[in-house]
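In: sequence unknown, structure follows:
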């Protein structure tokens, strides 16, 4: 089989059997195509490459200055492809199995203070040219901070999940795992206003264009059918200066980190936060304990009289 067919079959299996999210499959595809291009330039292919070729590709990435996390992800993509190829009988060996990737340097997630989140939510109230635009922005930010959703989960929310003034939202996360997250009163209020304006716009569009209603809470005329992650990223960057925050210091995921950190500061149980975030492993959630410890340390060093004297 051609390299392209190997990758296609692997990605199909990831979707059907492993339940891999679309963004994960796209990342696998990019890494594997880059590896195939590298092999092709050297007269090799996925069927003939061995450990030496894989190590050479990774070494070249290191020489080019790629981050350890990027190289580790690339190796993970190749390793999973060859594991799949071995299980399917396409190869008699697994050349990637003995390889170990570069150690990842653990970095604390960037978060926001409560005052910064309040400023961002206040800025969202007036962002947009029309009442509909402003209502959508307000709803997006209220939902994101109230639930700690991933941005991909937020923009692709089905409108059916938001009907009937819900106290909780059902979210389908990574790997198709579902979880329930509660809504705060401000988030419910913002959702109700947005639904009214959204439905009116959808009814008007259906009359004028004869197209069916969108199944998404945040519909769009683009290919995806809903607001894209990239557009929401752009909204965040537009709002940051109005909230007095450096745009380089904030992203949609920063609000997810703020959600978790503020819950922990308020005394929430780590297991509960794990459930709300949709983490499969508690160790992923435990990073927020380090964030809290670092903030407390900075607080002491900044305000304790003995620290100031030192």
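Out: Perfect, I can see it now. Quick caveat: nothing in here was measured; it's all calculated off a predicted structure.
In: Please make it C-alpha for all contacts and neighbour counts, starting now.
Out: Will do.
In: next SSE after the longest helix that the chain contains?
Out: Ranked by residue count under DSSP state H, the longest helix found in the chain is helix 185-209. Once the chain leaves helix 185-209, the next helix or strand it forms, by DSSP states H and E, is helix 229-242.
In: now for that following helix, which elements pack on it?
Out: Packing partners of helix 229-242 (3 or more Cα pairs under 8 Å, 6 or more residues apart in numbering; DSSP states H and E): helix 114-124, helix 151-155, helix 252-265.
In: helices and strands around the longest helix of the chain, which ones?
Out: helix 131-147.
In: Pull the residues that contact the helix it packs on.
Out: Contact with helix 131-147 is made by 121, 124-128, 149-151, 154, 181-184, 186-187, 190-191, 193-194, 197-198, 218, 255-256, 258-259, 276, as judged by Cα atoms under 8 Å, 6 or more residues apart in numbering.
In: relative orientation of that helix and helix 229-242 in degrees?
Out: Compare the direction of helix 131-147 with that of helix 229-242 by axes from the mean of the first three to the mean of the last three Cα atoms, to 10 degrees and you get 90 degrees.
In: Tell me which residues of helix 131-147 come out buried.
Out: By neighbour count on 16 or more other Cα atoms under 10 Å, the buried set for helix 131-147 is 132-147.
In: quick one: which of those residues is nearest to residue 61?
Out: Minimum distance to residue 61 across the buried residues of helix 131-147 is 35.6 Å, recorded for residue 144 (Cα to Cα).
In: Next, work out how far apart that closest one and residue 192 are.
Out: 15 Å (Cα to Cα, to the nearest Å).
In: likewise residue 301?
Out: In terms of Cα to Cα, residue 301 sits 44 Å off from residue 192.
In: When those two are compared, which one has more neighbours?
Out: residue 192 (19 against 14; other Cα atoms under 10 Å).
In: Against that first model, consider the following:
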């Protein structure tokens, strides 16, 4: 009896991004930054307050943020006002400022009992990891935005990286300054990262009469 061959059936895999909002994550607005910061401070979560504040001020990628060492931010028992680190992605240095509020939160965190003997600013609670992972950082960001009623699918770790940069661009229109602060090698990267449109550029140009 001849063997009957049936057509091969391939299982249709569900797309990994089905139902998810894909694309650039939104920066936080100033009032949202203060809402998250206030909630963390009221909860007495010293680590998360410091992490959130440093993330906003530094404008670092998550992979660089979680690897910050205590010595990167603190010198001679004082928190630095300006910090320079080498970026993992570009291998180039980038500088950032720490505001007074951020310096205060970092000071409280580094002198806490949890930080005794720690080399990294944000140590992991797992013994086999020296610092928190980017995945854990992402989960924290998710919790923070949800705590103030935001839809988490619209935000991520890059939201914190973009927040201060977007605000600086909004107020000054200075792409070159934002490029330096983000550590981009090309201004085109900054344009794409901020989502600058022609309408934005024209609006800025209209403010100048020469």
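Out: Looks like it came in fine. Fair warning: this is a prediction, and the values are worked out from it, not measured in the lab.
In: Could I get the TM-score for this pair?
Out: After superposition, the two chains reach a TM-score (TM-score structural alignment, normalised by the length of structure 2) of 0.74; 179 aligned residues with a Cα RMSD of 2.7 Å.
In: Would you mind saying which of the helices and strands packed on helix 229-242 of structure 1 lies nearest residue 34 of structure 1?
Out: The nearest among these, by Cα to Cα, is helix 151-155 at 24.8 Å.
In: so where is that closest one in structure 2?
Out: Under TM-score structural alignment, the counterpart of helix 151-155 of structure 1 in structure 2 spans residues 62-66.
In: got the buried residues for stretch 83-97 of structure 2?
Out: In stretch 83-97 of structure 2, counting by 16+ other Cα under 10 Å, buried: 85, 87, 94, 95, 96, 97.
In: what's the most distant pair in these?
Out: Farthest apart among the buried residues of stretch 83-97 of structure 2 by Cα to Cα are 87 and 97. That separation is 15.7 Å.
In: and the gap between residue 107 of structure 1 and residue 228 of structure 1?
Out: 27 Å.
In: Between these two, tell me which one has more neighbours.
Out: Counted by other Cα under 10 Å, residue 107 of structure 1 and residue 228 do not tie: residue 228 has more neighbours, with 20 against 9.
In: For the more buried one, what is the corresponding residue in structure 2?
Out: Under the alignment (TM-score structural alignment), residue 228 of structure 1 maps onto residue 133 of structure 2.
In: Chain neighbours aside, what residue packs nearest to its match?
Out: Computed as Cα to Cα, 6 or more residues apart in numbering, the closest residue to residue 133 of structure 2 that is not its neighbour in sequence is residue 66, at 6.6 Å.
In: Name all residues that make contact with that neighbour.
Out: Per Cα under 8 Å, 6+ apart, neighbours of residue 66 of structure 2: 121, 122, 131, 132, 133, 134, 137.
In: ok, the fourth one - contacts?
Out: Which is residue 132 of structure 2. With Cα under 8 Å, 6+ apart, residue 132 of structure 2 has these contacts: 66, 122, 123, 124, 125.
In: Can you list which of those carry over to structure 1?
Out: Contacts conserved in structure 1 for the contacts of residue 132 of structure 2, using both residues aligned by TM-score structural alignment, their matches' Cα atoms under 8 Å: 66, 122, 123, 124.
In: got a winner among those residues for most neighbours?
Out: Neighbour-wise, those (other Cα under 10 Å) top out at residue 122, 25 neighbours.
In: Correct me if wrong: it contacts residue 68.
Out: Yes - using Cα atoms under 8 Å, residue 122 of structure 2 is in contact with residue 68, at 7.5 Å.
In: quick one: residue 88 of structure 1 from residue 78 of structure 1, how far?
Out: Residue 88 of structure 1 is 15 Å from residue 78 of structure 1, by Cα to Cα.
In: and those two? which has more neighbours close in?
Out: residue 78 (20 against 10).
In: Please identify the helix or strand for the nearest residue to that one once chain neighbours are set aside.
Out: Once flanking residues are discounted, residue 78 of structure 1 sits nearest to residue 32: 6.6 Å by Cα to Cα, 6+ apart. Element membership for residue 32 of structure 1, per DSSP H and E: helix 22-40.
In: Please tell me which residues of structure 2 that helix aligns onto.
Out: Using TM-score structural alignment, helix 22-40 of structure 1 pairs with nothing in structure 2.
In: elements contacting that helix?
Out: helix 3-16, helix 51-63, helix 68-88.
In: closest to residue 27 of structure 2 among the contacts of residue 66 of structure 2?
Out: residue 137 (16.3 Å).
In: if I pick that closest one, what's in contact with it?
Out: 62, 66, 157.
In: just residue 116 of structure 1 next, same as before
Out: 243, 244, 245.
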